[in-house]
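A.B. asks: Here is my input; please provide its structure:
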Amino acid sequence: MFATPTGAIALVVCALLAGWAPPGRGAGHALEGGGAQPTTEVGFTHARIGQTWYYALPLPTNRSGHSIRITRARIVDPPQGMKITGFGAYAMADVDAIPLLAPEGDPDTPDFDRLKNHATAPVTVPAGQTSDFFFEAVIELVSPPRGAVRRCEYEYEYAAGGRRDTQVLPCGMVLKVAEPRH
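C.D. replies: Okay, here's the model as predicted:
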């Protein structure tokens, strides 16, 4: 089919640049990441193995002309050492500020067990608006992480027409395990 291996490589590169989506979904373009997450890497250098952390994915803004319903949010390719144990969608009105990166049990970390988790149903984001909900990943450190979180993904459908898309947004988070003191 391809005259040269270069032709096959060019096709793969073009497909990657055009955006990839799982079978049955399109590569979306409706969302834009808001807040500090897309431009700032958050991190903590004294984490401990066994600790649970909450990480806020980029706050989604719907830049399309149609309402969308977010049906799933996730971290793409979490680094070895970080185990994703859950996700939630929480109303911004229920917290003082979005916890970009927070350890479980810290006095400044919201008690997510007491907040209503809206992730059990699609979260609607009206056209041209930023979501009233933030999406939080629950991460357990099982070993010293090897790398950083770089990509977060949203799956959504358009309220009218039901087209389903997947879109990856840049994000940045690093957890490093504290070196034992001698």
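
A.B. asks: only C-alpha atoms for contact and neighbour calcs from this point on.
C.D. replies: Will do.

A.B. asks: Show me the helices in this protein, by range?
C.D. replies: 5-18 (DSSP state H).

A.B. asks: middle-most residue in it, spatially?
C.D. replies: For the chain, the residue nearest the mean C-alpha position is C152 (3.3 Å; CA atoms, centre = their mean).

A.B. asks: so who does it touch?
C.D. replies: L57, P58, A73, R74, I75, V76, V168, L169, P170, C171 (CA atoms under 8 Å, 6 or more residues apart in numbering).

A.B. asks: In contact with the closest residue to it other than its chain neighbours: list those residues for me.
C.D. replies: Nearest residue to C152, sequence neighbours excluded (CA to CA, 6 or more residues apart in numbering): I75, at 4.5 Å. Each residue near I75 by CA under 8 Å, 6+ apart is listed here: L57, A137, V149, R151, C152, E153.

A.B. asks: separation between I75 and G172?
C.D. replies: Using CA to CA, to the nearest Å, I75 is found at 10 Å from G172.

A.B. asks: cool, E153 as well?
C.D. replies: Distance, E153 to G172, using CA to CA: 13 Å.

A.B. asks: Now the second one, please; I'll put the structures next to each other:
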Amino acid sequence: MGTEEGKIGQEWNFGLPLPYNKSTKSLLITGAKVLDPPPGLKVRGVSAHTLASTGGDVVLLSQFGGDDPVAKEFDASKDISRTPVTVGPRSLSKVYYVARVKITGPVSKEIEKCRFEYQQDGKSYAQVIGCRLQLYVKK
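C.D. replies: Predicted structure coming up:
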């Protein structure tokens, strides 16, 4: 996923993969992070949003403050990232995570990895997963 239409100074919302719990026990997501922002991209933070707060839409990529109706709805939705998120057994999360990325200069690489932190049965875990973003500056 990505665009080659970025401009230095713009901020973009990049949807991380929707968490899925494959296990037979509930888990508690405690955080999400982009691991490898390349030079030219700065991660300003990661927010969490309920599917209900964005009309069931998951933001995959949108310009922050953009005119797209889904982007506007997302920008107005409440960030709940400070609250751990419970994901039931064998279920998709009803909350998704979005990184806000600022273009600070020319970009020559993609974002490729994200990490979710969670707890299950009183133990803490971290899982690295793929999350590709191609966000390049328009020439």
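
A.B. asks: Going through the contacts of C152 of structure 1, which ones are buried?
C.D. replies: The neighbour count (16 or more other CA atoms under 10 Å) marks L57, P58, A73, R74, I75, V168, L169, P170, C171 as buried among these.

A.B. asks: related to what we said a few turns ago, reformat the contacts of C152 of structure 1 as JSON lines; add distance to L100 of structure 1.
C.D. replies: Converted to JSON lines, the contacts of C152 of structure 1 look like this (distance: CA to CA, whole Å):
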{"residue": "L57", "distance to L100 of structure 1": "8"}
{"residue": "P58", "distance to L100 of structure 1": "9"}
{"residue": "A73", "distance to L100 of structure 1": "15"}
{"residue": "R74", "distance to L100 of structure 1": "15"}
{"residue": "I75", "distance to L100 of structure 1": "14"}
{"residue": "V76", "distance to L100 of structure 1": "17"}
{"residue": "V168", "distance to L100 of structure 1": "18"}
{"residue": "L169", "distance to L100 of structure 1": "15"}
{"residue": "P170", "distance to L100 of structure 1": "14"}
{"residue": "C171", "distance to L100 of structure 1": "11"}
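
A.B. asks: Now do the longest strand anywhere in structure 2: which elements does it pack against?
C.D. replies: The longest strand of structure 2 (DSSP state E) is strand 123-137. If you count contacts as 3 or more CA pairs under 8 Å, 6 or more residues apart in numbering; DSSP states H and E, strand 123-137 of structure 2 packs onto strand 2-6, strand 111-120.

A.B. asks: 10 Å instead?
C.D. replies: Applying 3 or more CA pairs under 10 Å, 6 or more residues apart in numbering; DSSP states H and E, one finds that strand 123-137 of structure 2 contacts strand 2-6, strand 11-15, strand 27-34, strand 95-103, strand 111-120.

A.B. asks: In structure 1, what range does that strand match?
C.D. replies: Aligned by TM-score structural alignment, strand 123-137 of structure 2 falls on residues 163-177 of structure 1.

A.B. asks: how distant is that stretch from the center of its chain?
C.D. replies: Counting by CA atoms, centre = their mean, to the nearest Å, stretch 163-177 of structure 1 is centred 4 Å from the centre of its parent chain.
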